[in-house]
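> heads up, no residue letters with this:
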């Protein structure tokens, strides 16, 4: 079995278990020239669709119901994601829970260490409550980025995307405004694709090459 065939299957399977994507389908130009030449992904078509929103145990888990991306600062640039699996770092700032290095949400939001409750409204308003207090304190505002052509984004790693000339510049603002989705605290967006039906059906010539190599 060719290296391309194996790597393609592994890449597709890795996409199935990503958080924050309803459907991200990559189609590949599968024209084979020879066994020694691996086909290139000349035609890449990313399709974003709303995935199932499932409740979680995380106070800082946030799902986007509708269009839009969270803005993330990776210390070098602003990137984008629909994965709302957040936590607090040692400074009390909202960061992506799945990252080894610091990936903080933009605009930055900080929660005091003595806060006992954190509230995130549908329109992105973040507030917290300290022990003994009856009134919540304002902490910040989560904003979403919306792209006219989200399919033009470049995929980086672990659900992160970067804007391109094809995607256009993002329209940034509060959730629920100008076509942006709203937020659900305590929920995470799951993939809505079945692990078998999501596997791309390759060109029959690729299939025959793989069978011939096995035999």
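All right, it came through fine. Worth saying up front: this structure is predicted, and the values here are computed from it rather than measured.
> alpha carbons only for contacts and neighbour counts from here, please
Will do.
> Give me the residues contacting stretch 12-19.
24, 82-83, 158-159, 188-191, 193, 195, 198-200 (Cα atoms under 8 Å, 6 or more residues apart in numbering).
> Next up, a structure to set beside the first:
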């Protein structure tokens, strides 16, 4: 009975984590370049149950097997799904998106990061920056547009202003995207970056979040139902324990 309490409690904790992940996905449904997360669960080791009080077998290991008993669950890891979101057309020439695999490279005081969020702008010093003020890196370092006129970016990331080439975006592909770590603001760090992308840059487009609202709402409903089921099991065990204690007091 006590084992059942712990098993159900571990299930409730697992569902709480899954609910947090789903809630965060829904909160970022309109975040440009956001990649959704998914909680991956794993089971605790199962216990092999044998029949007790079997008069025919004094050796416990020889008693008939009833079956296996689960002993709980845990969230093994939070996996980021790096599939591409929908590309939406805009009128801003500094809005860029990558169609295919790859990342823009940006830099701030804390280091170098990778992002799919290509909603860029020009700061007061003429540098191409993200909406958070991080500098967008080119092949030769931070990109300076100055008092830019007509900006054009081709599919390979080459940038020209008023028809004059001023450099190229630094674009990379992750050897293993699962080795990358989220740091907020649609930025990633870690992993092994390889120069070049398996796709092309599209100007006047931005990449939407890859979160599917309907899917996440269904996941949230399933999570809450599983949580409530474990809650009822704990309540049932608690009532049984209370009745057992009452019987003990009567004796």
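In hand now; what should we look at? Fair warning: this is a prediction, and the values are worked out from it, not measured in the lab.
> Okay, and which of the contacts of stretch 12-19 of structure 1 map to strands?
188-189 (DSSP state E).
> Weed out the non-buried ones from the contacts of stretch 12-19 of structure 1.
Using 16 or more other Cα atoms under 10 Å as the burial test, the contacts of stretch 12-19 of structure 1 include 24, 82-83, 188-191, 193, 198-199 as buried.
> what about the helices in the stretch 101-250 of structure 2?
For the stretch 101-250 of structure 2, the helices defined by DSSP state H, counting those that start in this stretch cover 213-250.
> Skip the chain neighbours and tell me the closest residue to the counterpart of residue 96 of structure 1 in structure 2.
Using TM-score structural alignment, the equivalent of residue 96 of structure 1 in structure 2 is residue 130. Take residue 130 of structure 2 and drop its neighbours on the chain: the residue closest to it by Cα to Cα, 6 or more residues apart in numbering is residue 120, 4.7 Å away.
> What separation do you get for the aligned residue in structure 1 for the one you found and residue 161 of structure 1?
In structure 1, the residue matched to residue 120 of structure 2 (TM-score structural alignment) is residue 86. Noted for residue 86 of structure 1: a distance of 17 Å to residue 161 of structure 1, by Cα to Cα, to the nearest Å.
> before we move on, what about residue 58 of structure 1?
Taking Cα to Cα, one finds residue 58 of structure 1 at 24 Å from residue 161 of structure 1.
> Which one of the two is surrounded by more residues?
Applying other Cα atoms under 10 Å to residue 58 of structure 1 and residue 161 shows that residue 161 carries more neighbours, namely 21 against 14.
> so what corresponds to the more buried one in structure 2?
Under the alignment (TM-score structural alignment), residue 161 of structure 1 maps onto residue 188 of structure 2.
> I'd like to know how many residues surround the residue nearest to residue 211 of structure 1 when sequence neighbours are not counted.
What sits nearest to residue 211 of structure 1 in space, not counting adjacent residues and going by Cα to Cα, 6+ apart, is residue 1, at 7.4 Å. By other Cα under 10 Å, 13 other residues sit near residue 1 of structure 1.
> Which positions in stretch 95-104 of structure 1 come out as buried?
Buried, per 16+ other Cα under 10 Å, within stretch 95-104 of structure 1: 95-97, 102-104.
> What segments of the stretch 1-150 of structure 2 are strands?
For the stretch 1-150 of structure 2, the strands defined by DSSP state E, counting those that start in this stretch cover 37-43, 47-50, 65-69, 73-80, 87-89, 96-101, 103-108, 111-115, 121-122, 128-129, 135-138, 141-142.
> Output the ones you listed in JSON lines; the columns should cover distance to residue 230 of structure 2.
Output for those, formatted as JSON lines (distance: least, Cα to Cα, whole Å):
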{"stretch": "strand 37-43", "distance to residue 230 of structure 2": "15"}
{"stretch": "strand 47-50", "distance to residue 230 of structure 2": "19"}
{"stretch": "strand 65-69", "distance to residue 230 of structure 2": "16"}
{"stretch": "strand 73-80", "distance to residue 230 of structure 2": "12"}
{"stretch": "strand 87-89", "distance to residue 230 of structure 2": "41"}
{"stretch": "strand 96-101", "distance to residue 230 of structure 2": "41"}
{"stretch": "strand 103-108", "distance to residue 230 of structure 2": "42"}
{"stretch": "strand 111-115", "distance to residue 230 of structure 2": "39"}
{"stretch": "strand 121-122", "distance to residue 230 of structure 2": "50"}
{"stretch": "strand 128-129", "distance to residue 230 of structure 2": "48"}
{"stretch": "strand 135-138", "distance to residue 230 of structure 2": "48"}
{"stretch": "strand 141-142", "distance to residue 230 of structure 2": "53"}
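> Which one of those lies nearest to residue 234 of structure 2?
The closest of these to residue 234 of structure 2 is strand 73-80. By Cα to Cα, the value is 15.1 Å.
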